[in-house]
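Participant: what follows is a predicted protein model with its sequence.
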Amino acid sequence: MKSFLSLFYLILILVGFYGIFNKVESKHSETQKITLFSEAFGNKNHPAILLNAGAGSQSIVWADVFCKKLAEKRYFVIRYDYRDTGLSSQVQDEITPYTIHDLAKDALNILKKYHIQKGHIVGFSMGGQIAQFLGAYYPDHVLSLILIGTSTDFKPGFDAFEGKFKNEGLSPPNQNYVTWATRQVDLDAQTLDEKVEDYIKTWRYLDGNSPRFNKDYYRNEGIRNYTRTKLHKPYLKHARAMKSSFKDHKKAPSLIKSPTLILQGAQDPVFGIDHGKKLNSQIKNSTLLIWDDFAHAISPQNFDRIIEEIDRFIKSHF
């Protein structure tokens, strides 16, 4: 039971419970009878950027305005729903659960659908794990990696929610966050308004209780999150995928050869600064950027500077 709860709790960590340039193209890609929904922004002739969200999150965590602004930098920007999220297929995986390798292959199929051989891969939280797998195990399809709020090792998070706090290895999630997230499990939101209020509270916490937190933005995103799809419980499946991939994840960073930018927040309650530093030490061709006021959310007050750093990094290497 404790192990089961740890899977659920960890997802609270990783997702929070849950014009040429303005042209948007939507597609469904099929892989092994799984249909994946994606949208693209910008000109197909520009370099491709594939956005990978956190565990359990829909593609819309990468907001429309974020994608459009990034496309205005002369990129072809793609966001997509993971299996079991958004408008993609629900997968019956009780017999053979999928792994991060499977999710990485899904990402490759998205690129293939748009006839893209190589792309720049952006990954947030679990999306950063997927990005690392792409860079390590499928390098022929990767130009560069941008890793945001992620780690070389997710095991400390699982251990923390099982009550196993260790004094060695990478730091666990913030103890206050573990306590707070555990309490969230007891919430029994039923109505749309209740769910949206929980959504706002969760992202406020993941955003480090920033004084610039945009409540109206997250209210609108929460409504969209819960009215866009009926698939609202992918968390355990994504957690199983992460937990089954610890071994390959630990090996991945040292195998990455693509230029890599690591964005780490000093206020991140999930992955402390040591996680970003560890990534930086293990990925040979990497650059670490630490923001003192950044936490664990792709929030609107950070859109412009995230976009600027992505653009600066890519154009400095290509």
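Facilitator: Looks like it arrived, so ask away. Numbering: from 1, shown residues only.
Participant: could you use CA atoms for every contact and neighbour count after this?
Facilitator: OK.
Participant: measure residue 281 to residue 151 for me?
Facilitator: Shown here: residue 281 relative to residue 151, a distance of 12 Å by CA to CA, to the nearest Å.
Participant: so the two - more neighbours on which side?
Facilitator: residue 151 (31 against 15; other CA atoms under 10 Å).
Participant: mind listing what the residue lying closest to the more buried one once chain neighbours are set aside touches?
Facilitator: Distances taken as CA to CA, 6 or more residues apart in numbering place residue 275 nearest to residue 151, at 5.1 Å, with adjacent residues excluded. Residue 275 makes contacts with 150-152, 170-171, as judged by CA atoms under 8 Å, 6 or more residues apart in numbering.
Participant: put this next to the first one:
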Amino acid sequence: MRVNGVELCVQTFGEPSDPAVLLIHGACASMLWWEEELCEAIAARGRFVIRYDNRDTGLSTSYPPGEPGYSLSDLVLDAVGVLDGLGVARAHVVGRSMSGAVALGLGVDHPDRVASLTFVCTTTGDPSLPPMSPGFLAASSVRSPSEVENIVTVLRAYAGSSPYFDEDAVRRLAVEDVARTVNIQSAMTNHFLIEFDGPGGGFGDLTAPVLVVHGSLDPVYPLAHGEAVRDAVPGASLLVLEAAGHDVPRPVWPVFIDALVRHTAA
């Protein structure tokens, strides 16, 4: 799909007549990490599910490693463009990790396009909040000549002490992701180099209903980050995924899906 001057790979599940749920993943992650089975399960509950490859991931437009030609505000406009391309007037937006900032930008600067917001494993960015765990920082700094192994290592670190890490499933997705990505070096680096030109407001300026979802064992943004997002938005609610890390592992899908369906029912 041609969107905002670039090509983005977009996939949908379910009936376009159902309420739309736009899934936006975080840094370095293509749409594959919103697992197909998860998308199908949400669609089966009466939602039109949309996932897509952000710039520099998967099959979408790629830039030279270390030279992203875009900023956070461009990623926000990309999301608007995806909705335009699909003829979706308003969507229930789900932003995960780094893309919590994209979801925030949509909610603040494009409120007419947002029916609700769900922030998954994200943060307000308050420097007083607990830092990333030393174990995560050590594990995520390990590098291998194999990009598949690098992805597996990072996602193992994201899981932290969670018992839910499924290495076989992660490896299968990593192999698929590397094989289909235009430039894996760009995918693994460029999102960390973009300018975070923030929206014209903050969490307190959101008017759409907000659900916050956070793993109890998140080593990247400890649970206090999710609590801070909830507290920053009047009327927001928090779903804690027990024993989950910086991810939405398969064993907690039923809880996550139930909460998302309830949140997007209005």
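Facilitator: Looks like it arrived, so ask away. Given the structure is predicted, the values throughout are model-derived calculations rather than measurements.
Participant: returning to what we had before: so which of the contacts of residue 275 of the first structure are in helices?
Facilitator: With helices taken from DSSP state H, there is no overlap with those.
Participant: out of those residues, which is most surrounded?
Facilitator: Busiest of the contacts of residue 275 of the first structure [other CA under 10 Å] is residue 151, holding 31 neighbours.
Participant: coming back round to it: what's the helix or strand for the residue nearest to residue 151 of the first structure?
Facilitator: Element membership for residue 275 of the first structure, per DSSP states H and E: helix 273-282.
Participant: with the second structure superposed, average distance for that helix?
Facilitator: Compared with the second structure after fitting, helix 273-282 of the first structure has a mean deviation of 1.4 Å; criterion: mean CA distance after the TM-score superposition for the first structure.
Participant: what range in the second structure matches the helix or strand following that helix?
Facilitator: Downstream of helix 273-282 of the first structure, the first helix or strand assigned by DSSP H and E is strand 286-291. Per TM-score structural alignment, the counterpart of strand 286-291 of the first structure in the second structure is residues 236-241.
Participant: contact partners of the matching stretch?
Facilitator: Defining contact as CA under 8 Å, 6+ apart, one finds that stretch 236-241 of the second structure is touched by 209-216, 226-227, 230, 252, 255-256, 259.
Participant: got a PyMOL select line for the buried ones in the residues you listed?
Facilitator: To isolate the buried members of those in PyMOL, using 16 or more other CA atoms under 10 Å:
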select buried, resi 209+210+211+212+213+214+215+216+226+227+230+252+256
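Participant: kindly indicate which of the contacts of stretch 236-241 of the second structure lies nearest residue 171 of the second structure.
Facilitator: When the contacts of stretch 236-241 of the second structure are ranked by distance to residue 171 of the second structure (CA to CA), residue 252 comes first, at 19.5 Å.
Participant: what ranges does the second structure have for its helices?
Facilitator: Assigned by DSSP H, the helices in the second structure fall at 36-43, 72-86, 100-109, 134-140, 147-159, 167-180, 184-189, 223-232, 253-263.
Participant: any idea which of those is most buried?
Facilitator: Neighbour counts (mean count of other CA atoms under 10 Å) averaged over each of the helices of the second structure peak at helix 100-109, with a mean of 26.
Participant: in the first structure, point out the residues matching it.
Facilitator: Using TM-score structural alignment, the residues of the first structure aligned to helix 100-109 of the second structure are 128-137.
Participant: and the matching stretch, how far out from the chain middle?
Facilitator: From the chain centre to the centre of stretch 128-137 of the first structure is a distance of 12 Å (CA atoms, centre = their mean, to the nearest Å).
Participant: residue 12 of the second structure corresponds to which position in the first structure?
Facilitator: Checking TM-score structural alignment: residue 12 of the second structure goes with residue 40.
Participant: count of neighbours near that match?
Facilitator: Using other CA under 10 Å, the number of residues around residue 40 of the first structure comes to 24.
Participant: find the nearest non-adjacent residue to it, please.
Facilitator: Here the residue nearest residue 40 of the first structure, using CA to CA, 6+ apart, is residue 78, at 4.4 Å.
Participant: just give me the match in the second structure for that neighbour.
Facilitator: In the second structure, residue 78 of the first structure lines up with residue 50, judged by TM-score structural alignment.
Participant: and that match, how far is that from residue 85 of the second structure?
Facilitator: From residue 50 of the second structure to residue 85 of the second structure the distance is 12 Å (CA to CA).
Participant: which one in the second structure is aligned with residue 60 of the first structure?
Facilitator: So residue 60 of the first structure corresponds to residue 32, using TM-score structural alignment.
Participant: ok, now which ones touch that match?
Facilitator: Going by CA under 8 Å, 6+ apart, residue 32 of the second structure touches 173, 177.
Participant: if you set the cut-off to 10 Å instead, what comes out?
Facilitator: By CA atoms under 10 Å, 6 or more residues apart in numbering, residue 32 of the second structure lies in contact with 25, 51-53, 57-58, 173-174, 176-177.
Participant: with residue 232 of the first structure instead?
Facilitator: 17-18, 56-58, 84-86, 225-226.
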